[in-house]
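sequence first, predicted model second:
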Amino acid sequence: MRTLSLVLLLLACGGATLAGPQWLNPLELDEVGRGIVTELRLPRVLFAALIGAMLGLSGSVYQLTLKNPLADSFTTGAASSSALGAVLAIALGVPGHGVALCAFATGLGGLGLVYRMSQTRGRINPITMILAGVVMNIVASAIISFSKYYFEDSLNAIVYWLMGGIFLVSWDRLVLCAALLAGVYLFLSRRAQALNLLSLDEASAQSLGVNVKQLRSWAFVLSTLMVSVAVSFSGIIGFVGLIVPHVARSLFGSDMKLNLFYSAVMGSGLLVASDALSRTVIPGGAELPVGIITAILGGGFFFYLLQTRREALWHG
């Protein structure tokens, strides 16, 4: 099944590479067409695949470690707080990867604050966590709005970036995202059994030999790092981390070794398909920010979960 999912992902990437304002026939590519594929579309598709995998993987980890099936980078406030650091860095003219570092710092700080506020007598309250995430989104949005008002010279760049999209692609960013995704995935997959035990109460997991505090801290930091890098490079692309882990859990069960893999693969496929749609949905070559598409899909899925699953959300 893993091989089949990877084959389907490769086929989706191949189709997305040929999709665009001008559809390309792989059997009739001239020199210009090959240049479009190799220099523009292929790097973009690969970047979308990596960003989608990072968001899907982080959502899977958030939902498990926070014991909240509605948790992802968007609902926990990690994405908005990361965006806050990135927006301030863009407005202040911070060069290069400094934007990602600022996004990571504010993202980790925002998620840490949400995590602390959601604890009641040492235990995480899922409802409080979502409310704290909403508050974090509001506060971050307010500061971002102030930045847009105060830094008028950067207004267009900030607004366009906040919509979310695969805009600025470079090979160094591709290498960085690939290395980060591979490192985090290997780290988490080797601890999949311990992560499974985190679904129990903390006392039970501790009695079975899991250092709950250390493992949860590492999971938070690494997941937030992926979110921060993704946000700094592509803006806010919401709900990928909410949709994908649920679908993976429904199809393949709750074993984290499987859920980590399929969340990453399905996150890649979802963002690759959404990005291809964003390049083709508007006639005449105009491009729709991919964050709009994922927000529509994710918002509908979010309402579906709230309406139909409710108390059975976690165990199905």
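Happy to help now that I have it.

CA only for contacts and neighbour counts going forward, please
Noted.

any idea how far Leu271 lies from Ser263?
Separation of Leu271 from Ser263 (C-alpha to C-alpha, to the nearest Å): 12 Å.

how about Pro283?
32 Å.

and the helices in the protein, which stretches?
For the chain, helices defined by DSSP state H occupy the ranges 2-18, 31-36, 42-65, 78-91, 98-117, 126-150, 155-162, 171-189, 192-197, 202-207, 212-234, 240-252, 256-280, 290-308.

can I get those in a markdown table including distance to Ala71 and mean neighbour count?
Putting these into a markdown table (distance: least, C-alpha to C-alpha, whole Å; neighbours: other C-alpha atoms under 10 Å) gives the following:
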| stretch | distance to Ala71 | mean neighbour count |
| --- | --- | --- |
| helix 2-18 | 25 | 16 |
| helix 31-36 | 38 | 13 |
| helix 42-65 | 5 | 27 |
| helix 78-91 | 10 | 28 |
| helix 98-117 | 11 | 22 |
| helix 126-150 | 7 | 18 |
| helix 155-162 | 21 | 17 |
| helix 171-189 | 18 | 16 |
| helix 192-197 | 16 | 18 |
| helix 202-207 | 19 | 14 |
| helix 212-234 | 12 | 23 |
| helix 240-252 | 7 | 23 |
| helix 256-280 | 14 | 24 |
| helix 290-308 | 11 | 16 |
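
could you dump the ones you listed into CSV and include distance to Leu24?
As requested, those are exported to CSV (distance: least, C-alpha to C-alpha, whole Å):
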stretch, distance to Leu24
helix 2-18, 5
helix 31-36, 7
helix 42-65, 13
helix 78-91, 35
helix 98-117, 34
helix 126-150, 39
helix 155-162, 28
helix 171-189, 23
helix 192-197, 42
helix 202-207, 53
helix 212-234, 25
helix 240-252, 28
helix 256-280, 12
helix 290-308, 21
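
Asn25 is nearest to which of those helices?
helix 2-18 (7.2 Å; C-alpha to C-alpha).

here's the one I want to compare it with:
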Amino acid sequence: MLLRSVPLKTSMLGLGATLVFVALFSITVGPMNISLADSAASLLQPNNDLAPHINLVIQEIRLPRTILCMLIGAILALCGAVMQGLFRNPLAEPGIIGVSAGAALGAALAIVLFSELSLQYPAFMNFAAVPVFAFLGGALTTLLVYKLGTGKFGTSVTIMLLAGVAISALSGAGIGFLNFIADDQMLRDLSLWSMGSLAGAKWSGILLAAVTLVGLFVVFYRQAMSLNALLLGESEAQHLGIPVQKLKRKLILLTAAGVGITVSLSGMIGFIGLVIPHLGRMLAGPDHRVLLPLSAVLGALLLTAADMFSRVVLAPAELPVGIVTAIIGAPFFLYLLFQQKGRIL
């Protein structure tokens, strides 16, 4: 209820300022101790007196990683908010219902099939093969879960969760088989994202993620009122003149595209799409005109903080960020499941 008692613009400005501060602090965190003043000087003064290796670490490693982290967090939170709105249940999330696993299997197939081209044509892998295969895997998984979980009486969250378990198991088996037959180069590529990692952030990936985030946000925000109507029920939304089935197909495919691209860039990072929209509804209510931008900011903030924690908790080693988000999200999911058990049994 915090944002309900404070003007929305003021709250969003406060969250935005917090995100900027966390992002700046994230640039200073890592095995090499670099002060906030030196980090700011490296970013703001092209002709500074800092050592070349400090500029290299800040500008080529930490800055791209932090930007990609914020973009990925925002995309996952947006996709989670839209999926929960479509299915009218806070348990719906791309990772839990198997969409992320399907996208990961598609990305793994692309890495293995096109591994020989990755060194000669890295742009082909970053912008074509891996994202396209990840999108196809995520889209097929989403459509399958939707078909299995939807009947004449509406959408069954129980069937969706069971289908997600089965699809995640099959995808895990497929990824395990690909790891078994992969050579050293394939294994190195697979290891960058198998447990979720932002260590391989590149400017080409940042461009792809930024375009994806802007495109998804524009389309999703235009459908905010339709998502609000869906909260009343599918029949009620149809009586209001909303083409429910067309809207579902459109948003499901766009959600799969967003999840597929994030998987191709950072691996499987779960629970952001589950925790953040629920937190946003707790703070500001279910109105998607507020929930969508709020989820994007909170998603970027949470994933950036989780990435910082992953870099310092076992320093100088690095804990995969997917493990950190799972530690945060799994207990939260159990809490939601306990709350919902009377409705889904």
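Thanks, I have it. Note that this is a predicted model, so its numbers are computed, not measured.

if I look at the residue nearest the centre of the second structure, how far off is Gln185 of the second structure?
Residue closest to the mean C-alpha point of the second structure, counted by C-alpha atoms, centre = their mean, is Leu76 at 2.6 Å. Applying C-alpha to C-alpha, the value for Leu76 of the second structure to Gln185 of the second structure is 28 Å.

residue contacts, whichever residue in the second structure pairs up with Tyr62 of the first structure?
With TM-score structural alignment as the criterion, the equivalent of Tyr62 of the first structure in the second structure is Met83. Going by C-alpha atoms under 8 Å, 6 or more residues apart in numbering, Met83 of the second structure touches Ala92, Glu93, Pro94, Ile252, Thr255.

how close does the alignment partner in the first structure of the last one sit to Asn156 of the first structure?
What that stands for is Thr255 of the second structure. The pairwise alignment with the first structure assigns Thr255 of the second structure to Ser223, based on TM-score structural alignment. Ser223 of the first structure is 29 Å from Asn156 of the first structure, where distance means C-alpha to C-alpha.

can you find the partner of Val139 of the first structure in the second structure?
Val139 of the first structure maps onto Leu170 in the second structure, with residues paired by TM-score structural alignment.

so how far is His53 of the second structure from that match?
From Leu170 of the second structure across to His53 of the second structure, the span is 45 Å (C-alpha to C-alpha).

same deal with Arg343 of the second structure?
Using C-alpha to C-alpha, Arg343 of the second structure is found at 57 Å from His53 of the second structure.

of the contacts of Met83 of the second structure, just say which sits nearest to Val218 of the second structure.
Minimum distance to Val218 of the second structure across these is 13.0 Å, recorded for Thr255 (C-alpha to C-alpha).

can you tell me, leaving aside adjacent residues, what's nearest to that closest one?
Of all residues not flanking Thr255 of the second structure in the chain, Cys79 sits nearest, at 5.3 Å (C-alpha to C-alpha, 6 or more residues apart in numbering).

what lines up with Thr18 of the second structure in the first structure?
Under TM-score structural alignment, Thr18 of the second structure pairs with Leu8 in the first structure.

please apply the same query to Val29 of the second structure.
Matched to the first structure by TM-score structural alignment, Val29 of the second structure sits across from Ala19.

swap in Gly137 of the second structure?
So, by TM-score structural alignment, Gly137 of the second structure is matched to Thr106.

list the contacts of its match.
By C-alpha under 8 Å, 6+ apart, the contact set of Thr106 of the first structure is Ser81, Ser82, Leu84, Gly85.

show me which of these is closest to Ser189 of the first structure.
Nearest to Ser189 of the first structure among those: Ser82, at 25.1 Å, using C-alpha to C-alpha.

now stretch 201-221 of the second structure, how far from the chain's geometric center?
Using C-alpha atoms, centre = their mean, to the nearest Å, the distance from the centre of stretch 201-221 of the second structure to the centre of the chain it belongs to is 11 Å.

ugh, wrong one, I meant stretch 247-254 of the second structure
On C-alpha atoms, centre = their mean, the centre of stretch 247-254 of the second structure falls 17 Å from that of its chain.

average gap between that stretch and the first structure?
By mean C-alpha distance after the TM-score superposition for the first structure, the fitted stretch 247-254 of the second structure averages 1.1 Å away from its aligned residues in the first structure.

residues in contact with that stretch: which ones?
Here stretch 247-254 of the second structure makes contact (C-alpha under 8 Å, 6+ apart) with Val82, Met83, Leu86, Ala139, Thr142, Leu143, Leu216, Phe220.

with stretch 27-35 of the second structure instead?
Here stretch 27-35 of the second structure makes contact (C-alpha under 8 Å, 6+ apart) with Leu36, Ser39, Ile54, Ile58, Arg62, Leu63, Thr66, Met308, Arg311, Val312, Ala315, Pro316.

what does stretch 193-201 of the second structure give?
Contacts of stretch 193-201 of the second structure (C-alpha under 8 Å, 6+ apart): 61, 64-65, 68-69, 104, 192, 263-269, 307, 320-323.

good, wrapping up.
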